[in-house]
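Trainee: predicted structure and sequence below. I'll ask about it afterward.
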Amino acid sequence: MLTRMVTDKLAEYSYNAALAGLHYSLSAQVLQSSLTVAVQGYNHKLPLLTQTILEALAGFKGGEEDSELFRRLHDRLLKDYANDLLAQPYQLAMAATAHLLVVPYSTRDKLEAARTLTPSLLRSFLPRLLHQCRLEALVYGNATEAQAMALFERTRTALKRPTPLPAPVLRGLGWRVVSLEEGEEVHYRAACENPEEPNHGVQVSYQLGPQSVPLSTRLDLLVLLLKDEAFNELRTKQQLGYIVFCAASGANRHILSLSFLIQTVKDPSIALAAIDAFLDYARTYLRGMSAEDYAANVSALVDAKLEKPKNYAEQGNRYWNEIGKGAYLFDRAELEAAEAKTISKEELIEFLGACVGRREGG
């Protein structure tokens, strides 16, 4: 709600800035428990735009003059949360998985909390938010180190923050992730909010562990080899539904999982059994893959890792993702590309068995 109100109050200012080629976004990142300000455009005016945004945030009062704005945006917020409850079943399955493993509240919880929100509660929230916040910043593009540090100092001053903490102290901030013990299974089933929805959403995730170059590279290669075959088996042949995914996922962006997602009109138990059967079949599929096809897939993964960013924004997003993960591994692409070249097909088959608790002959 706070980000919506500040963004709306800055609308006239940001419109003129946009005409001059300057853009910004102010957003809440739930999984990182953070508030993100992103600015881009002509570098000589970015410090002024950044300072204006942060001063508007830090100086937000939400007084009587904003009562109509609060009423309008509060109504919109309630509608958005209510609509989130009526999302497609596969989206609800993803949200439920995040709620079980990471986020300690559901969309329903947010809707109930939003109904009790008042301007006075919002005003009292902002000082607590600024008091607890820790700053991390990335400046990428046409700026010197001195200019980047000066921009950070303007940010810190605008938010009235003390001397910044070093990066290692900041690692691990945000929600913790529920750790599933080896062999442990958690099943969760919830009714859809829309009684007329004919589909079911089914997500199965195999939690693997904290992100590392060897783990993430093997997971990316495994998904590359299996995703098309999973689509072919589960959607084309078995016709479970139009939405079928096999993907690498990351709870709180640093605990990796192998995930399967299906939206189907059939009973969820049928989809679960189909995913289980596919994982048994997957080892046979990988064993039958020729050395040439396997090598071609490894090369494709290496090429994807080493593909040059198309623009500053894409490269900046890569760097910011590393900061968001708390990993700060800015040469990840090169390290993972080198790692991919060392993975044999036999090793990957063993990795699949370890992922889903199936050993050869088990």
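Mentor: Thanks, I have the structure now. Bear in mind that the values here come from a model prediction, so they are computed numbers and not experimental data.
Trainee: drop to CA atoms for contacts and neighbour counts, all remaining ones
Mentor: Fine.
Trainee: show the contacting residues for the residue lying closest to residue 265 once chain neighbours are set aside.
Mentor: Once flanking residues are discounted, residue 265 sits nearest to residue 199: 4.4 Å by CA to CA, 6 or more residues apart in numbering. By CA atoms under 8 Å, 6 or more residues apart in numbering, residue 199 lies in contact with 89, 263-266.
Trainee: again with residue 358
Mentor: By CA under 8 Å, 6+ apart, the neighbours of residue 358 are residue 352.
Trainee: would you agree it falls within a helix?
Mentor: No - using DSSP: H, G, I helix; E, B strand; the rest coil, the assignment for residue 358 is coil, not a helix.
Trainee: helix or strand: which one has residue 6?
Mentor: Per DSSP states H and E, residue 6 falls inside helix 2-9.
Trainee: try this one next to it:
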Amino acid sequence: MVTKEYQNLKFQLPYQQAMYYCSLLLEDHSWPWMEELEVLPHLKAEDLSRFAPLMLSRAFLECYTAGNIERNEAECMIQHIEDVFFKDADPICQPLFPSQHLTNRVVKLERGLNYFYAKEGLNPSDENSALVHYIQVHRDDFALNVKLQLFALISKQPTFHQLRSVEQLGYITVLMQRNDSGIRGVQFIIQSAVKGPGHIDLRVEAFLKMFESKFYEMTYDEFKKNVNALIDMKLEKHKNLREESRFFCREISDGTLKFDRREAEIGALRQLKQQELIDFFNEHIKVGAPRKKTLSVRVYGSRHLSDYTSDKSDTVQPHSIQVDDIFRFRRSQPLYGSFKGVFGQVKL
């Protein structure tokens, strides 16, 4: 069953493949599913029986409780688990050594460079191609977060209108924020049967150039309207316990531990000036900005394989880097520091 699930990954939609490659390029602790698939046929029952005690020989517990439970009850539950794991007469495991604690590290793209990664689609019968055009912006920071969120809010509808409705590049056309373990950015995701990823990438750049003038021409009233709309979105309560738990668990898993994020970002929004948003755009988003960092992941469907060959053979433009080997690229790049462990242990 597990083998079949891995084999079915090649039938993912092209935009899902592009997002997968983007994560593989950026996340230091990530492994390709094809390597895992290659290992599966060699696993035996005795391998798993030997692995279980090894896995539990040393452990680190990170716990979160939610719902109709008092604080002292939650603490007692966790204390009992810790006693069974670590303090029993015959403890299941020992604590991790400090050097064994996992971290979430993300590739730090170099300012002023455009990175490209191209790959043929895994499903030869799928004609669609896909592009993920990712702009890496900053490490988690309340003031920068709200500027990025506001840009995404303002540009989301114009992106869909221009690239989907007017140019009809593809049925799937999305502009959304991206958060990799606290490293923030924005990404254009487009899947198309009519144009290859190289052409779509050029249209994304053309859209940003066109949008630049509209962004500058935005009136103060329009600016405040968007700010207030974002504040209203942040003031909405979690719809259910699962949604609330997902928020807190994300803060814990990323290591950011900013449980007052909503209140702090609302405060930053209320102090935000329109010129600060324009300066943010000019520094991080504007085409040709000296500090801008982009990564374009292109997946070529069967209809655009000739484009794949020609795009790969094109002369690399100045300030552009063609990535051919994901893991060689990752090994050669600096990494952002992990938020894991920065604040020490926190009790809720």
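Mentor: Thanks, I have the structure now. In this text the structure is predicted, and so the values were computed from the model without any measurement.
Trainee: give me the TM-score for this pair.
Mentor: Remark: TM-score between the superposed chains equals 0.75 [TM-score structural alignment, normalised by the length of the second structure]; 282 aligned residues with a CA RMSD of 2.4 Å.
Trainee: do you know how far the residue nearest to residue 265 of the first structure is from residue 362 of the first structure?
Mentor: The spacing between residue 199 of the first structure and residue 362 of the first structure, counted by CA to CA, to the nearest Å, is 33 Å.
Trainee: next one: residue 250 of the first structure
Mentor: For residue 250 of the first structure, the distance to residue 362 of the first structure - CA to CA - is 27 Å.
Trainee: ok so, going back, mind checking what the residue nearest to residue 265 of the first structure lines up with in the second structure?
Mentor: Residue pairing (TM-score structural alignment): residue 199 of the first structure is matched to residue 128 of the second structure.
Trainee: which residue in the second structure aligns with residue 96 of the first structure?
Mentor: Residue 96 of the first structure maps onto residue 21 in the second structure, with residues paired by TM-score structural alignment.
Trainee: ok, now how distant is the closest residue to that match other than its chain neighbours from residue 131 of the second structure?
Mentor: Leaving aside its chain neighbours, residue 21 of the second structure sits nearest to residue 297 (7.1 Å; criterion: CA to CA, 6+ apart). Distance from residue 297 of the second structure to residue 131 of the second structure, counting by CA to CA: 6 Å.
Trainee: now the common contact residues for these two.
Mentor: Jointly contacting residue 297 of the second structure and residue 131 under the rule CA under 8 Å, 6+ apart are residue 18.
Trainee: relative to residue 82 of the first structure, how far out is the residue nearest the centre of the first structure?
Mentor: Nearest to the mean C-alpha position of the first structure, by CA atoms, centre = their mean, lies residue 253 at 6.1 Å. Going from residue 253 of the first structure to residue 82 of the first structure by CA to CA gives 26 Å.
Trainee: quick one: buried residues of stretch 50-69 of the second structure?
Mentor: Across stretch 50-69 of the second structure, burial judged by 16 or more other CA atoms under 10 Å covers 58-60, 65.
Trainee: now the strands for the first structure?
Mentor: 22-29, 34-41, 200-210, 243-251, 255-264 (DSSP state E).
Trainee: residue 41 of the first structure contacts residue 17, doesn't it?
Mentor: No - using CA atoms under 8 Å, residue 41 of the first structure makes no contact with residue 17, being 9.4 Å away.
Trainee: residue 127 of the first structure pairs with which position in the second structure?
Mentor: Counting by TM-score structural alignment, residue 127 of the first structure corresponds to residue 53 in the second structure.
Trainee: how many other residues sit next to the alignment partner in the first structure of residue 245 of the second structure?
Mentor: With TM-score structural alignment as the criterion, residue 245 of the second structure lines up with residue 316 in the first structure. Applying other CA atoms under 10 Å, we find 15 residues neighbouring residue 316 of the first structure.
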